[in-house]
Structures are given as C-alpha cells and as structure tokens.
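Trainee: build the 3D model from these lines:
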Amino acid sequence: MPTVNLWATDGYVGTPDGKNVYIWGFTDKEGGAAQLPGPAIIVKQQPYLIPTVVTVNLTNKLAEPVSLVFPGQGEVRVNGQPAQPQYQGDKLVSFINHALPGETITYQVTLTGPGTFLYESGTYPHRQVQMGLHGAMIVRPPDYLGLHPEKQTAYGRNTGTEFDREYLLVLGEIDPGLHQSVEHGLPYDTGEFNPRYRTINGKCWNGTVSGDGDGHLPARPYGSMIMMEPGEKVLLRCAGAGFESHPLHPHGNHARVVGLDGKLLQNCGISGTTDLSFKRFTILTGPGQTCDLIYTWTGPGYEPDTNPIPTRLPQIRKMALAPTGLTMWSGSPYLGVKGELPGEIESCNQIGEYHFMLNSHGVPGITGQGAFPGGMPAMIAVYPAGTLEPHHGMLPTESHTP
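Mentor: Predicted structure coming up:
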C-alpha cells in the first residue's frame, strides 16, 4: 500500500506584477518550501474487492495546528483510531484530528473508487485552504495500464473514459490581503475576501503556458499548457480548490463531462447501462468540486494544395499579432505549415501547430489586479499528427511508490 510523506510549511510565490506573496502549502520533500498546489497524490486501486488504503504522514512545521481531510473517500483513521473532529471548549476548530506545531500524525485513508479528488486542511479551512494547504488526489482504476488504448482510462474498462493524454488543473484564487495578514499575524475578516489573482496550478497568465517542472517557478511545478494532436482524447482533471466557481471554456470544441466529484456519470441497472455524460461549451467547476472532462479537437482539414481555405484571408499585417512583438501564430492558417511573418515579429510557434485558449469565462477570472490579460487563461496547442512526443500529457501511474 502506498505511503505519502507531507510537510505543512510556508514559502513565497511571485505574481505577474512583480510582487511576492507569502503562502502556506504542502511539500513531499523534507526541508522543502511550500508547493502550490500541494504534491499530487496518484494511486492505483487494488484489484476489485481488495481495499486500497493510503497512508499519509503529515508533519506540521507551521505555528498553528494543521490537518488533512480527504473529501469523497471512505474510512479515515488517525494514528490507528477513527478520525474525530477537534474542539476547543464548544468551538469546532478542526473537522478531523490535527497535528500540533512540530508534531507528526498518520492518516490511513480507505479509497472509495477511481476519479479525481481534493485533499486539504480541515483546520480553520477558511484561512488555511486559501493560504495554499490543498492538493489533488487521482485514483486510478485497478485495470489501468498506461499507453494501452483500452486500459488507459479514468474510470475503468468499458466506461467510455479512454484517453490519450491527461492534464491536472487545480483552480484557485489569491487574496494578497489575506496572505499579508497571516504573514504578519494580523486579523482578517473573511467577509472581506477580495482575490486579485485567479490561478491554474498556482499560476497566473502567462505562467500558465509553462510546462511541468519549469525551473523558474520551483514552488509551482505543475504546468497547464495543454498539448495534443488532432483526434486525440485528452482527459482534463479540474479541481476547484478555492472559494469561487470557475467557468472554464476550451476553445475549438465542446468537452464531454464524464465524472463529477470522483463519480462516473453512468447509471448501471438491471436493464442495462445508461451514459449520463454530457457535452458543454463551458464547464463550471465549483468550490471543492472536481470535474473530469474529455476533450477532442478535430479541425476541418484544410490543406494548402488539396483543400485550400475557401475564403480570402486578410493581409498578414492585419492579422492579430501581439503588440510586444511576440506571437504563437505560425504565419500560416494550415496545420503543420510555417509562413512568413513581419521582420519585427518573433513567433513562439514550433512546427506550425495551432494555439487557442483554454480560459475562464468569468470576467474577473481573466484579469490580474484588474488588468487584462491575466489570471486564468491558458493555452491548448494542437500539433500535427505524429509530431508530439509521448511524454507530453502523461502523468505517472502512481506518484509515491516505494
């Protein structure tokens, strides 16, 4: 059975306007700084009817009690005993047993089934979760087998959840007033919550277009740049770790919602199986909610010679190019073709791939400190068939193995 070691600690993250924000967070490296979001816990279930129990050792390096809750999971035991809420007098301070400063406690969590879940602090959650004490848990079905067309699934074979690539998107917000108050030990009224930054995997635009393990953002190692090829099924695991609901929209096509809160949208009865999945132009992920989407891009297949675009294109200088002199456009409307750009324009396009946005449809969600663009735009990049390396969009089968 897997064992995960987590430390609750502090650190700093940068913002697009050049500031540093104090955070709390989890790390799975002893002596490491806080990570935003916390390390992803990825577990493969035991064969059916055999309970899968995950052991999580939490060491608290902060100055107040911290705990872990695992929404959507089964029995939780703490130091071998059933989990219990914690009180000070008649005041509830924690939904579950917590670790005092400097203390280590052990949680044993019995998993209920495959899907995408959150884990987060259950102690003063109105403050601690917002400060960054949260992360995502992915539970894989027992028959999961990576790179196998029928067994690389979100919920198991014959559930219609096969995918070619997968990405984890943890959604959140940062209110610098809260973080500054906590850093300096000042009181904070949560009724005054006013986030100035909305984040995907702890990052704002344009950090959201970086890949996994980007060295210049060590406290935020998870990328949110969606890379794929035409016709591929891409599993997007969205988790709402903040206080707000975030309406995400992947441009180009609708996405099919196959799971909510770690539950497969399928009804199995005596008369047969009913598919309850549905397609949406915009998918709302609420606070504490998780959503599993399968997204596929299929373009019209225009080619310069055999199937040209049936319209006259504007002059190249009338096309939308970034005012900074940078663009993700290849200079050609055809997939896999690079065209000529004005000499003062630098293209970040690699081989004629298409780039379009995955973004919040809430106006505050695509701003930072009130300025556009900012916040929660990310990008989807569609590469020509057979050109994208297999490691893009490949999460490990399990994250914490002996």
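
Trainee: switch to C-alpha atoms for all contacts and neighbour counts from now on
Mentor: Fine.

Trainee: which residues of the stretch 51-200 of the chain fall in strands?
Mentor: For the stretch 51-200 of the chain, the strands defined by DSSP state E, counting those that start in this stretch occupy 53-60, 66-67, 76-78, 81-82, 86-88, 91-94, 98-99, 104-110, 115-120, 134-140, 165-174, 197-200.

Trainee: please give the structure of this sequence too, so both can be compared:
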Amino acid sequence: MKLKYVAFLFFLVLILGACSNQSNTDEGTKSEEKPTTTGVVTTSTQVLTGNEISLVAKEADHQLTTDVKVDAWTFNGSVPGSQIRVKEGEQVKITLKNELPDPVSIHWHGLPVPNEMDGIPGVTQNAVQPGETFTYEFTASVKGTYMYHTHQDGVKQLDKGLYGSFIVEPEETTYDRDYTLMLDEWMSNPDEASMEEMGDMEGMDHSNMSGMSSEDNSEENEDRSDGGMEAMEHSMDSYDIFTINGKSGDLIEPLKVKEGEKVRIRLANIGFMSHKFHLHGHKFKVVAIDGQELNEPQEIEDELLTIAPGERYDIEFVADNPGEWFLECHGDMEGTDGMKTKIQYEGNTKSTDESNQSENLPEFTFTNYGVAKDGEFTLDQNFDLEYTMNLNTEMDNSEMVYTINGKTFPDTENIVVKEGDNVKVKLVNNSESDDHPMHLHGQFFQVLSKNGKPIEGSPIIKDTINLKPGEEYEIAFKADNPGNWLFHCHDLHHASAGMVTLVTYEGFKPTFTPDPEAGNKPE
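Mentor: Presented below is the predicted three-dimensional model:
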C-alpha cells in the first residue's frame, strides 16, 4: 500500500507540473489579470514583469475586425505587443530579438533613458538586423504611462503593428482596476505596394546621423533624391479602421468594473491621427498627461478628451452608476464608429446607454485645469537658451514637405545645449491645415503658455505637445540628460518628410559607430 501511495503522489506531481507548464505556454495568447500592490491590472495582451524581459519582433496573422485579418508585425506575436509593467526605480534589461525580414529597433516613448538606449537607428544605435539581438538596459526612474515602438522606418513598421505599452507603477497604487487602451488606425486593404510607398525613404540616407550638422553631411545631401517624399503621396483617408488594443467594433473587449471601485484608464495614442474620447455615465478626473501626475485635478463630465499622436491621458472615475456604458471616439471619419468599448458592471444584466459618436461636446483643455502650484520654470525667468521652431507645410520640387524654420531634416538646425542649461522653446504652427504633435526625446518639458496666455492650473509636464494650425506654445526644459535627442512630429508621415531636428549636447560623443550597411531609417 505504501508503494502504491508513493507512486500515486509521484504521478500527481507529474500531472501538476505538466499543467503548470501548459499554463505558462498559453500565457501570451490569452487575457490575464495580474495583481499590483493594491489593485488589479487588466489588459488584452500578455503582461511582462521582472528585471529581465524578452521581446521578439515577428510576423503574425492579426484579426482587426470580424471581417478583416492582416499580416502584422508584432512584438511577441500580438498587437499591441506584450505590456511591460515594472515598479518605479526598477532596473530593467530588455532583449530584442529580430525575426522579421527588415531591420528594427525599439524606442521607449516618454521614458527618460540613457541616450544609447533610446533606440534611434543612426543616432543612438544601428538598426537590429534580421536574426540579430540587441539588449536595452535602463532604470525605470519616473512612474507613469509610456509606450514602446519601433523607430526604424516608422510609417511602415508602426502601420504593421510594432508597438506596445510600458507602465511604470508607483510603489503604492490608489486605484482598484487599471486598464490600458492603445489607440491606432489601420487600412482595410494594406496591399504591399501601398505600404512600401508610405514607408519608402531610401532616397534619404540616414546612415551617418550621430548629431551631425548639414555641413557635416553635405556629400550625402548632394546625393539625396526626392524619393523620400513618396510617403506624402498617400492619403490619410485610407486609414478606415480605428482600433483599441488592436481590435475594432465587436472584437474590442469590454472593461469590467465592480460598483464602488476606483478605475484608472490609460489612453495612449500610437497612431497618426488625433482621437476625441467621451466617457458616458460618470464624472471623471484627468489625473495624468503623458504619464505625469496633475496637481489636484477636478471632476469633469461630458467633455471630450482629444488625444494626439504620441500623447497619453490617464483618467480615473468611481464606478458609482451601475449599468453598461460607452467609452467612445467622437467624429465623422469612416473608422470612428468602430473605436468604442463598453464599461460593464459585474452582475449587471441590462443595457443602460446608447452610443452617440456625433454628439457635439466641449473639449477638455489642460491650460486651466487642476490647482496651480510652483513649477520648475516660469515665463519671466532668465533662460540659458531660447529657441523658436516655426513649423510649416511647404512644396519643394513638386513634393509636399514639412519644415522647421524653412528646412527639412537633416538640414534643420540642431538645438545645441550645454548640460545644466535651462532652455525655452517657442513652437509655432504655420501650417494651414496640419496638426503637428511635437515629441521631444530624452527629457520632459513644462508647458508655460498657449497662444501667449500663461498656463493657469496645475503645472503641465509633457514629452509630446500637439499644435493645431495657428497655435503657439512656449515650453521649457532642463538639459539634464546628455546625448543626441530627436525632436520631431509624431505624425511620422510629417517626420519622414522633414519635420525632425536634434537637441545635441556640447561635448557629447556617441558610443556606437554608424554602420552604412545597417539600413538605418530613424523615421
């Protein structure tokens, strides 16, 4: 009997071990909930935690709608890629393996990382070739909502799905439920010829871009053709499917809540268009913008949050109105109707809400939101450097280009700083019809004014700011992270057609050697 009992226990251990291994194998293909300090994290992709993380860039079939499936490029086989979730102050080591046919890289959008970890081919590293790996190491030093995405041939590769979310959690959380929603646009007929036309920047040779001036690169400029402008021949109207976490319409998962819970929703726009979101049935607070917490935010209701490319907005609400409610995009473009999800109370069996995506509602503004307190910078202080960036849409040899002070990259003038400088930049959008969401790598900036009027509410700290036609912002930052940093429009169609410059630190020397054979395409 004892032998039979021992044999039975051994067999039971084997069975449990097999079940455990099967669970780990399936982890990346199902939704999962992982506890944080005090709450529950819910996401539609695999959640990666810990100090050492692996990301594999590879092809996969991806179902956008019930009718449309595409050949996607993914991180770890899903769109979005696996969510990376770490604690504030945690040191992370992330290894990228490239199983795609083209070179790739990873940029940690919004995260202040060392320059050599920023993931910009030709500026901070060489693009990772097919079959090769690259390891990124940095400290997740600032809590908040961030993104990671390829920065190689960005229009083409982002369009194919190479992105994910990166959440840096505080030591203690104050919410019960936490959702991350990544916003994007897709084409229902992404034929290969169209994709190549959008991303084809071979006419612009970026293989030697480590903080050079136009004079340093004069020979390359002489050889440059207008082929790089082909990206602008593609109409944005072709983006006819709008997605939340890679899905549209009925495939979007509802957000489950329990009555009485405090719910945080992180809205992150990885696409190329702005999207206006409305939360039905609840008052809410905008608690963070671009990952940075606001000071004493007030409750608002029935206002549209306009989220531009590259921006992130965190909202919180108390689930105090049982039923089934919509969180939806407003607008009249073809893909708008599919960009909505339901907020469902657990145990509720009735629908209490109707979608109204054409409803005219006021838009939220951060210029007077929250409670004022002293920020790091003021408009009337002395700055070590002041710089103006005039953004425009122009024609050059029958091609549409996007310029900074009348020039296109790499001929744009670098913003040259010294470590420790306090820098003020005035951004002016002179384009007649184009928004320009300008994204600064490597450091945050404080928004000081909009259209000449000082910010009156909470200090606003951002890394991406959207300028509508005719708008003007003044921003300020401390040059405290030496390197060569991109400052560019995050509508990557505009960036690939010229709207890029560099913030360069005097005396900084890159730690990598540009490889002319790497095919570096930083935008």
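
Trainee: that older thread, closest one to Tyr188 of the first structure among the strands of the stretch 51-200 of the first structure?
Mentor: Nearest to Tyr188 of the first structure among those is strand 165-174 (14.1 Å), distances taken as Cα to Cα.

Trainee: read off where the closest one ends up in the second structure.
Mentor: Aligned by TM-score structural alignment, strand 165-174 of the first structure falls on residues 177-186 of the second structure.

Trainee: where is the longest helix in the second structure?
Mentor: helix 2-26 (DSSP state H).

Trainee: on that earlier part again, out of the strands of the stretch 51-200 of the first structure, the one nearest Ala34 of the first structure is which?
Mentor: For Ala34 of the first structure, the closest of the strands of the stretch 51-200 of the first structure is strand 134-140, at 10.7 Å, according to Cα to Cα.

Trainee: what angle do that closest one and strand 165-174 make?
Mentor: Orientation of strand 134-140 of the first structure against strand 165-174 (axes from the mean of the first three to the mean of the last three Cα atoms, to 10 degrees) gives an angle of 160 degrees.

Trainee: which residue numbers in the second structure go with strand 134-140 of the first structure?
Mentor: Using TM-score structural alignment, strand 134-140 of the first structure pairs with 163-169 in the second structure.

Trainee: sorry, back to before: dump the strands of the stretch 51-200 of the first structure into TSV; add distance to Arg127 of the first structure and mean neighbour count as well.
Mentor: Below are the strands of the stretch 51-200 of the first structure laid out as TSV (distance: least, Cα to Cα, whole Å; neighbours: other Cα atoms under 10 Å):
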stretch	distance to Arg127 of the first structure	mean neighbour count
strand 53-60	16	21
strand 66-67	11	26
strand 76-78	23	20
strand 81-82	25	12
strand 86-88	17	13
strand 91-94	12	15
strand 98-99	15	25
strand 104-110	21	20
strand 115-120	11	25
strand 134-140	11	24
strand 165-174	11	25
strand 197-200	16	28
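
Trainee: of all these, which one is nearest Thr9 of the first structure?
Mentor: For Thr9 of the first structure, the closest of those is strand 53-60, at 6.9 Å, according to Cα to Cα.

Trainee: same for that closest one, what does it pack against?
Mentor: Identification of packing neighbours for strand 53-60 of the first structure by 3 or more Cα pairs under 8 Å, 6 or more residues apart in numbering; DSSP states H and E yields strand 3-14, strand 98-99, strand 104-110.

Trainee: quick revisit: Ala385 of the first structure: which of the strands of the stretch 51-200 of the first structure is closest?
Mentor: The closest of those to Ala385 of the first structure is strand 165-174. By Cα to Cα, the value is 14.0 Å.

Trainee: which residue in the first structure aligns with Gln91 of the second structure?
Mentor: Counting by TM-score structural alignment, Gln91 of the second structure corresponds to Val53 in the first structure.

Trainee: its match reaches Val4, doesn't it?
Mentor: No: counting by Cα atoms under 8 Å, Val53 of the first structure does not reach Val4; the two are 11.4 Å apart.

Trainee: still on that earlier bit, so how far is the match of strand 165-174 of the first structure from its chain's centroid?
Mentor: Mean-position distance between stretch 177-186 of the second structure and its chain equals 10 Å (Cα atoms, centre = their mean, to the nearest Å).

Trainee: superposed on the first structure, where does that stretch end up, distance-wise?
Mentor: Superposed on the first structure, stretch 177-186 of the second structure shows a mean distance of 0.9 Å to its aligned residues (mean Cα distance after the TM-score superposition for the first structure).

Trainee: can you list the residues that contact that stretch?
Mentor: When contacts are defined by Cα atoms under 8 Å, 6 or more residues apart in numbering, stretch 177-186 of the second structure is touched by residues 39-43, 80, 159, 164-165, 239-246, 255, 257, 261-273, 335.

Trainee: of these, which belong to helices?
Mentor: Asp159.

Trainee: among the contacts of stretch 177-186 of the second structure, which ones are buried?
Mentor: Buried subset of these (neighbour count, 16 or more other Cα atoms under 10 Å): 39-43, 80, 159, 164-165, 239-246, 255, 257, 262-273, 335.

Trainee: how many residues are close by the equivalent of Ile23 of the first structure over in the second structure?
Mentor: Ile23 of the first structure maps onto Ala72 in the second structure, with residues paired by TM-score structural alignment. By other Cα atoms under 10 Å, the residues close to Ala72 of the second structure number 21.

Trainee: does Gly113 of the first structure really touch Pro142, like I thought?
Mentor: No: judged on Cα under 8 Å, Gly113 of the first structure makes no contact with Pro142 at a distance of 9.3 Å.
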